[in-house]
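Engineer: coordinates for the following, if possible.
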Amino acid sequence: PWAVNLIDRDRIIADARAARASGANVVVLSVHWGTEWQTAPDEQQKELAQALTAARSADGLPDIDLVIGTHNHVPQPYEKINGTWVVFGMGDQVASFVPADKLRGNQSSVPRFTFAPAAGHPGRWEVVKAEYLTQYSDMGPPFRVVCASCAASDTSLPAAKRSEYALIDQQVTEAVMSRGAGGQGLEHATR
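Structural biologist: Below is the predicted model of the structure:
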């Protein structure tokens, strides 16, 4: 039987450790969590992120190397917790919300993390670059998914569209950076 809304911290950690024992150099957790339409992480997200990023192997290395969240429909913050990046929520990557109160559901972020071998820890990798792009499902016509970070400065687009994408880029950036990720090394990519 399927379990609905079941997030079992101990099972997640056990699964991460099993992946590592099976030879995984990098363990990325994609977790379906959070309160729909809420930009700020809820208490469950914050508590779980704290516990998961604190989990360590016998040699003191993280059990989980990156946490990517989904579910809540709107972009949420990125934050480095216990030395591990957490994307609380990307927002919907492809959406078609039309009612005015749901349009922000067409906004999202695209995380981009670069891993490299960890110095001094053979077989382990670590994040050496943390970036994000902003994205928008433009209802058009035609419907298209646009890199707002990229399109905001695209001179081949009409000025009104560039302004629209620049505003979306700003709104998504505010959400992504709202818990201090910029000071933790997160970069806003435009390509």
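Engineer: drop to CA atoms for contacts and neighbour counts, all remaining ones
Structural biologist: Will do.
Engineer: packing partners of whichever helix in the chain runs longest?
Structural biologist: Selection of the longest helix in the chain by residue count, based on DSSP state H, yields helix 159-176. Counting contacts by 3 or more CA pairs under 8 Å, 6 or more residues apart in numbering; DSSP states H and E, helix 159-176 packs against strand 107-117, strand 125-138, helix 148-151.
Engineer: what angle separates the first one from strand 125-138?
Structural biologist: What it means is strand 107-117. 160 degrees (axes from the mean of the first three to the mean of the last three CA atoms, to 10 degrees).
Engineer: okay, now residue 145: neighbour count?
Structural biologist: For residue 145, the count of nearby residues is 17 (other CA atoms under 10 Å).
Engineer: so it sits against residue 135, correct?
Structural biologist: Yes: using CA atoms under 8 Å, residue 145 is in contact with residue 135, at 7.1 Å.
Engineer: so which of the helices and strands packed on helix 159-176 is nearest residue 188?
Structural biologist: strand 125-138 (5.4 Å; CA to CA).
Engineer: flag every buried residue along that closest one.
Structural biologist: For strand 125-138, a neighbour-count test (16 or more other CA atoms under 10 Å) marks 125, 126, 127, 130, 131, 132, 133, 134, 135, 136, 137, 138 as buried.
Engineer: I'd like the structure of this one too, to check against the first:
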Amino acid sequence: MSRQPRSTGDVGPAHLPAVPPPGAGHVVAMPARRPRPPLVRPDLLPALNLLSLVALTGLPLGWLWSALAPPVRLRVLADGRLASLPAESYHRFDALALFVLLGLGAGVVTGFAAWSWRSRRGPVVLVAVVLGCLAAAWLANRIGTSFAMSRFPLADTVSAGATLVRPPELTTALALVAQPLGAALSYGMAVAWSGTDDLGRRRG
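Structural biologist: Below you'll find the predicted structure:
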């Protein structure tokens, strides 16, 4: 018995469409890596210690200012009023400018020193440095004024024509912002220069 030829409509194995392997043509979406939260809690205690240490720098700054700031010499008039001698009134500005320059320099050095603490770089340390410098400036003003008063004590009794020496003093409280401003500027410049997301604290 002869075999009947297959009809043209029959589909053999050679004509079956190729089945794609499992997973072909499908893109598996990987979950996006979440950015690490900022390290705040581990930096709190070291930041508080740094704040206290920076605040103590106001002691030598106050002593140095009292040793360098010039006093103001006054002349006692016949009616008991005090009048500054020629060019002596400029020493008030000299004392103020000296305090600002000392605070600004100390703040810049403090900011760069805090940046060198690589394992604690971040906003918490920056805030601690700024607050510590503000406390140091206030302490330098208080300590410096006390040292200056002991260096140039006022006379108990005065007479007409006598010359008095007034210790240096700050004529405005705005001078206290020089030190924290210098620290913020130096630390901010270091952050901008770093250019990394973690500020390089996890390297090395």
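Engineer: where does the TM-score land?
Structural biologist: Aligned and superposed, the two chains score 0.29 in TM-score terms (TM-score structural alignment, normalised by the length of the first structure); 78 aligned residues with a CA RMSD of 4.2 Å.
Engineer: turn the helices and strands packed on helix 159-176 of the first structure into CSV, columns for distance to residue 21 of the first structure.
Structural biologist: CSV is the format used below for those (distance: least, CA to CA, whole Å):
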stretch, distance to residue 21 of the first structure
strand 107-117, 17
strand 125-138, 15
helix 148-151, 39
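Engineer: tell me which of the ones you listed lies nearest to residue 13 of the first structure.
Structural biologist: The nearest among those, by CA to CA, is strand 125-138 at 17.9 Å.
Engineer: what is that closest one packed up against?
Structural biologist: Judged by 3+ CA pairs under 8 Å, 6+ apart, strand 125-138 of the first structure is in contact with strand 107-117, strand 144-147, helix 148-151, helix 159-176, strand 186-188.
Engineer: looking at the ones you listed, which is buried most?
Structural biologist: Burial of these is given as mean neighbour count (mean count of other CA atoms under 10 Å); helix 148-151 ranks first at a mean of 24.
Engineer: re the thing from before, could you tell me the angle between the longest helix of the first structure and strand 125-138?
Structural biologist: 140 degrees.
Engineer: out of the helices and strands packed on helix 159-176 of the first structure, flag the one nearest residue 19 of the first structure.
Structural biologist: Across these, residue 19 of the first structure has its closest neighbour in strand 125-138 (14.0 Å, CA to CA).
Engineer: ok but residue 46 of the first structure is inside a helix, no?
Structural biologist: Yes: looking at residue 46 of the first structure with DSSP: H, G, I helix; E, B strand; the rest coil, it is inside a helix.
Engineer: quick one: it and residue 79 of the first structure, what's the gap?
Structural biologist: Distance of residue 46 of the first structure to residue 79 of the first structure, given as CA to CA, to the nearest Å: 10 Å.
Engineer: now residue 50 of the first structure, nearest residue through space, not along the chain?
Structural biologist: Nearest residue to residue 50 of the first structure, sequence neighbours excluded (CA to CA, 6 or more residues apart in numbering): residue 81, at 6.6 Å.
Engineer: cool, residue 101 of the second structure as well?
Structural biologist: The shortest distance from residue 101 of the second structure to any non-neighbouring residue, by CA to CA, 6+ apart, is to residue 178 (7.7 Å).
Engineer: neighbours of that neighbour, how many?
Structural biologist: Look at residue 178 of the second structure: counted by other CA under 10 Å, it has 22 neighbours.
Engineer: for it, list the residues it contacts.
Structural biologist: By CA atoms under 8 Å, 6 or more residues apart in numbering, the contact set of residue 178 of the second structure is 100, 101, 103, 104, 107.
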